[in-house]
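> Provide a 3D model corresponding to the input given below.
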Amino acid sequence: MSHPIIRPACPEEYDEIGRVWMESWVSTGLAEASGFLLANLRARIRREIENGWSLFVADDKGTIAAMLALHLPKLDLDMLFVAPAYQGQSLGRQLLAFTRTQLPDEICLRCVRENEKAWRWYEREGFVFEKEETEPSNGFVMKYYRWKNERNAP
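Sure thing, here's the model as predicted:
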């Protein structure tokens, strides 16, 4: 398989990005695919971009292999979802390396507590657990993490 190129998302791709997001989220076992979920994710992409997301995709010769949403002013890695067909091929690590070029000193993120595969991966990648809180909008308990670039520390 080729190496997808990470690039800014285009507005005409938002619906496809929503589908990739849904398929990846469903692959965690925490949700079931539905037209309702897909519509909500597609609407959320547009709303979050208006609220400051920088949205990127991993483009594999025209196929969206993953999505990455950063909120640069807040130092947030907000969403990182890899399409099921591309999971297990180090694409997440490639997206995280890209994130570190955009946020070289510090990255904050949150992850659903039940998504153990994801938060354990972030811990292996150097993120430090800070707290757990329930997200009022969906009822999920979220684990909050932070990564700091020790090389740039005073």
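
> only C-alpha atoms for contact and neighbour calcs from this point on.
Will do.

> In terms of helices and strands, where is the residue lying closest to Tyr86 once chain neighbours are set aside?
What sits nearest to Tyr86 in space, not counting adjacent residues and going by C-alpha to C-alpha, 6 or more residues apart in numbering, is Ala65, at 6.2 Å. Assessed by DSSP states H and E, Ala65 sits inside strand 63-71.

> now the other sequence, so there's something to compare against:
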Amino acid sequence: MNLNDFDRDTTEEYILLAEENSQILGFASLYLPENFIHNLFVHPNFSGKGVGTQLVNHAIEKMGKPVRLKCVSENHKALGFYEKSGWKKVVEEGKPGEKYWVLVYE
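Reported below is the predicted structural model:
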């Protein structure tokens, strides 16, 4: 994703930024009208250090429950992260090779 893609893909979204010592650790983009986490990204160097948890917790705090998101079905690490954090799988959607789970946190 380049900066132009980011600007286009996050139009009208609220951005949460995780940073430390002026270094970006990760971000989340939220579509507030639907309580939807559109993007959640943690820099690989900071994976497993609580950055994703902090971003998700701040997103829930900002939007209130219930909150929804989509996660690529093949991303087993992310699905495990969400399920351990109390998210529930609702439905798997998409065509073969592009499937994703809709998850909800209530």
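
> Once they're superposed, tell me the TM-score.
After superposition, the two chains reach a TM-score (TM-score structural alignment, normalised by the length of the second structure) of 0.90; 106 aligned residues with a C-alpha RMSD of 1.7 Å.

> Which stretch of the second structure lines up against the strand holding Ala65 of the first structure?
Under TM-score structural alignment, strand 63-71 of the first structure corresponds to residues 23-31 of the second structure.

> Burial check on the closest residue to Ala66 of the first structure other than its chain neighbours, number of neighbours?
Spatial nearest neighbour of Ala66 of the first structure, chain neighbours left out: Val82 (4.2 Å); criterion: C-alpha to C-alpha, 6+ apart. Neighbour count of Val82 of the first structure, defined by other C-alpha atoms under 10 Å: 27.

> Likewise for Arg120 of the first structure?
11.

> cool, Glu20 of the second structure as well?
Around Glu20 of the second structure there are 8 residues (other C-alpha under 10 Å).

> how close does it get to Lys49 of the second structure?
Distance of Glu20 of the second structure to Lys49 of the second structure, given as C-alpha to C-alpha, to the nearest Å: 13 Å.

> so stretch 91-99 of the first structure matches what in the second structure?
Mapped onto the second structure using TM-score structural alignment, stretch 91-99 of the first structure covers residues 51-59.

> For that stretch, buried residues please.
Under the neighbour-count criterion of 16 or more other C-alpha atoms under 10 Å, stretch 51-59 of the second structure has Val51, Gly52, Leu55, Val56, Ala59 buried.

> now the helix or strand that contains Tyr14 of the first structure, how far from the centre of its chain.
Assigned by DSSP H and E, Tyr14 of the first structure falls within helix 14-26. Centre-to-centre, helix 14-26 of the first structure and its host chain are 11 Å apart (C-alpha atoms, centre = their mean, to the nearest Å).
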